[in-house]
Each structure stands twice: as structure tokens, then as C-alpha cells.
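Asks: My questions concern the predicted model and sequence given below.
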Amino acid sequence: MTQTTGRIFDDFARLMNDAAGVATGVRREAENVMRTQAERILRELDVVTREEFDTVRDLAAAAREESERLAARVAELEARLAKIEAASPATSA
């Protein structure tokens, strides 16, 4: 009787081991299908990649800095022009 019980447990253990292997395979297959679907959806939505986003963000930051630098330069030149225009009527009078 002990040999029969041991054999039943061995068969049950083998069955559970096989079931675990099948479950792992099903999980991998489900992950692959979901990943493929997600990639397809993102391609159809025309979503930008992280690299493209980072590149555009860096370009925008550089453009903002250049714009601020140019705005400061224009303000400085306008101040100089205002001084010149203020001094011109005084010298011509």
C-alpha cells in the first residue's frame, strides 16, 4: 500500500510540475501578445519616442535661453538708443 500511495504522490507531483510549465508558457505568450498589441496601438496613435521627446525638450530649452538672451540684448540696445535720443536734442539746441 505504501508503494501505491508513493506512486500516486509522484504522479500528482509530476502533474503539478507539468501544469506549472504550461502556466509559465501561457504567461509568456500572454505577455508577448499584450506587448505586441500595445506597440501596435502606440504606432497607430503616432506617439513620440522618449528620445524624440528629450531632443525636442532640449531644443525648446535652448531656444528659450536664446530668446531670453536676445530680449535682454534688445532691452539694452533700446536703453542706449533712448540715451542717445535724449542727448541729441540737448546737443542740437
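Replies: Great, that's in hand.

Asks: When you work out contacts or count neighbours from here on, use the C-alpha atoms and nothing else.
Replies: OK.

Asks: For G25, see how far away E31 is.
Replies: Using CA to CA, to the nearest Å, one gets 10 Å for the distance from E31 to G25.

Asks: Repeat that for N32.
Replies: Taking CA to CA, one finds N32 at 11 Å from G25.

Asks: what about versus this one:
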Amino acid sequence: MNQNNKIFDGLGRVMNEAAGVADGVRREVETVVKSQATRIVNDMDLVKREDFDALRELVQVQGEEIEALRKELAALRGDKPAS
């Protein structure tokens, strides 16, 4: 009976060590994948979200200004306002 306990204890230690090694491998793979993904994204020269939002707001404001100028120009010309 004592021999069986030693076998199971040894097997339990081996399983715990294997789980630790597997966790280490998982973390290493995650690190490599994240590094590669970051490198790929940086190589693509993507626009940052903050820059995109700022530019979108600027374009919207300019569009409103253009529309106001068109109406003013139409009024000066005596044109009928467009629908």
C-alpha cells in the first residue's frame, strides 16, 4: 500500500510540474504573439483613434461652414435656396 502512495505522489508531482511547464509555454507564446501583432500594426501605419476623431470633427465643422457660405453666396446672388 505504501508503494502505491509513493507512485501516486510521484505521479502527482510530475503532473504539477507538467502543468507549470505548460503554463510557462502558454505565457511565452502569448508574449510572442502580442509582440508580432504589435509589430504588424506598427508597420501598417494605422491612424490613432484620437487623431481620427479630431480630424472627423474638423471635417464636420468645415462642412457646416461650407454649407453656411453656400447659403450666403446664394443670397448675395439672389438665387433661390436649394432644398
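Replies: Ah, there it is. The shown structure was predicted, so the numbers you read here are calculated from the model rather than taken from an experiment.

Asks: residue boundaries of the strands in the second structure?
Replies: Assigned strands in the second structure: none (criterion: DSSP state E).

Asks: In contact with E67 of the second structure: list those residues for me.
Replies: Listed by CA atoms under 8 Å, 6 or more residues apart in numbering, the contact set of E67 of the second structure is empty.

Asks: And M44 of the second structure, by the same measure?
Replies: Residues near M44 of the second structure by CA under 8 Å, 6+ apart: none.

Asks: count of residues packed around L42 of the first structure?
Replies: Residues near L42 of the first structure, counting by other CA atoms under 10 Å, number 13.

Asks: Residue in the second structure paired with it?
Replies: Matched across to the second structure, L42 of the first structure falls on V41, judged by TM-score structural alignment.

Asks: Distance from the chain centre to the longest helix along the second structure, please.
Replies: Looking across the second structure with DSSP state H, the single longest helix is helix 2-43. Counting by CA atoms, centre = their mean, to the nearest Å, helix 2-43 of the second structure is centred 27 Å from the centre of its parent chain.

Asks: And it against the first structure, how far off on average?
Replies: With mean CA distance after the TM-score superposition for the first structure, helix 2-43 of the second structure departs from the first structure by a mean of 1.4 Å once superposed.

Asks: Then stretch 58-75 of the second structure?
Replies: Superposed on the first structure, stretch 58-75 of the second structure shows a mean distance to its aligned partners of 2.1 Å (mean CA distance after the TM-score superposition for the first structure).

Asks: so that stretch matches what in the first structure?
Replies: With TM-score structural alignment applied, stretch 58-75 of the second structure matches the range 59-76 in the first structure.

Asks: what's the distance between that stretch and the middle of its chain?
Replies: That offset, for stretch 59-76 of the first structure, works out to 27 Å (CA atoms, centre = their mean).
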